[in-house]
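> Predicted coordinates and the sequence they were generated for:
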Amino acid sequence: MPDDRLPNSRGNRVCNPNNHHSTDASSTRGDTITTAHDGSVPTSSLAPAIAARLRKNDAGLVPAIAQEASTGDVLMLAWMDEEALARTLRTRRATYWSRSRQEYWVKGETSGHTQHVREVRLDCDADAILLIVDQTGPACHTGTH
């Protein structure tokens, strides 16, 4: 099976929607959610092996960093819970938890500045999520990319 992680990656790969191969959650290459041949995640809930590894804060959230796939630029920090991560993996659209509005938000749903998720990774101790995305328009609320 080819290694489809980006160069110099140290994080554990959770899911690459463009890769239709899957590995067991105990694989040394990191956790991968089993996907259908079209790359979709078959259920709306997060795979138990992934959920068990996530180290959430007291509010049940994990920081999520969005990184531009083509340049490696860090775009933004937001927050995810298990459901936001499951929705992101299922739809390939970055979905976050808004701490101020206390609701889920899909990046670009109102602005059109979308994030198409290519890959999701966990850091070494699973207390941070990295989203590798194709960003359309500015990522930041200040209007910068």
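Structure's in. What do you need?

> only C-alpha atoms for contact and neighbour calcs from this point on.
Noted.

> Okay, the closest residue to T95 other than its chain neighbours and R53: tell me how far apart.
Among residues not flanking T95 along the chain, V106 sits closest, at 4.3 Å (CA to CA, 6 or more residues apart in numbering). Distance of V106 to R53, computed by CA to CA, to the nearest Å: 24 Å.

> Got another one to weigh against that:
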Amino acid sequence: MSEQPAPSPTPGPTPGTAGADAVSGSPLPAEIASALKRDSAGLVAAIVQQHDTNEVLMLGWMDDEALQRTMTTGRVTFYSRSRQEYWRKGDTSGHVQWVKSVAMDCDGDALLVRVDQVGAACHTGTRTCFDGRTLEVVTGTAG
């Protein structure tokens, strides 16, 4: 099932909004907004993980507004780079992501969103976006 976008009352990120300009107009608390390192489109990668099994479910993109919505509504909101609009996971499919926690990595350029996933996380209908997509690699061992 394909996710459909949620209504987008505010415009999406504008190229070049990374850095100081993004902080001044950000809906986020200043300490969070100033710590985020956004790409040239004003976005940060958001890794989504099942809170109780640590299963990595998917990767999405957030701007400041999507992160603020995620932090304050209990549901995960992403910014669609292809459609250039916000979408709340599960609004059309019923495959809701209930927020359990959000963490920023040490560099501020990635987020870890721990959720309680209802149904499939992937738009293809699989539990995770990584199911059945393992690449062959040479494995290593410690020591």
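Done, it's in. Bear in mind that the values here come from a model prediction, so they are computed numbers and not experimental data.

> What is the burial count for the residue nearest to T95 of structure 1?
By the criterion of other CA atoms under 10 Å, V106 of structure 1 has 17 neighbours.

> now the one 4 residues further on
Residues within reach of T110 of structure 1, counting by other CA under 10 Å, total 9.

> Contacts only, for it.
The contact partners of T110 of structure 1, by CA atoms under 8 Å, 6 or more residues apart in numbering, come to none.

> And the helices in structure 1?
Assigned by DSSP state H, structure 1 shows helices spanning 48-53, 82-91.

> Distance to E68 of structure 1 added to those, as CSV?
CSV is the format used below for the helices of structure 1 (distance: least, CA to CA, whole Å):
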stretch, distance to E68 of structure 1
helix 48-53, 23
helix 82-91, 16
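
> counterpart of stretch 101-116 of structure 1 in structure 2, which residues?
Matched against structure 2 by TM-score structural alignment, stretch 101-116 of structure 1 falls on residues 83-98.

> Over to stretch 47-57 of structure 1?
Aligned by TM-score structural alignment, stretch 47-57 of structure 1 falls on residues 29-39 of structure 2.

> Flag every buried residue along the matching stretch.
Buried residues in stretch 29-39 of structure 2, defined by neighbour count with 16 or more other CA atoms under 10 Å: 33-39.

> for stretch 66-85 of structure 2, same thing?
Buried positions in stretch 66-85 of structure 2, judged by neighbour count with 16+ other CA under 10 Å: 66-71, 75-80, 85.

> Cool, thanks, talk later.
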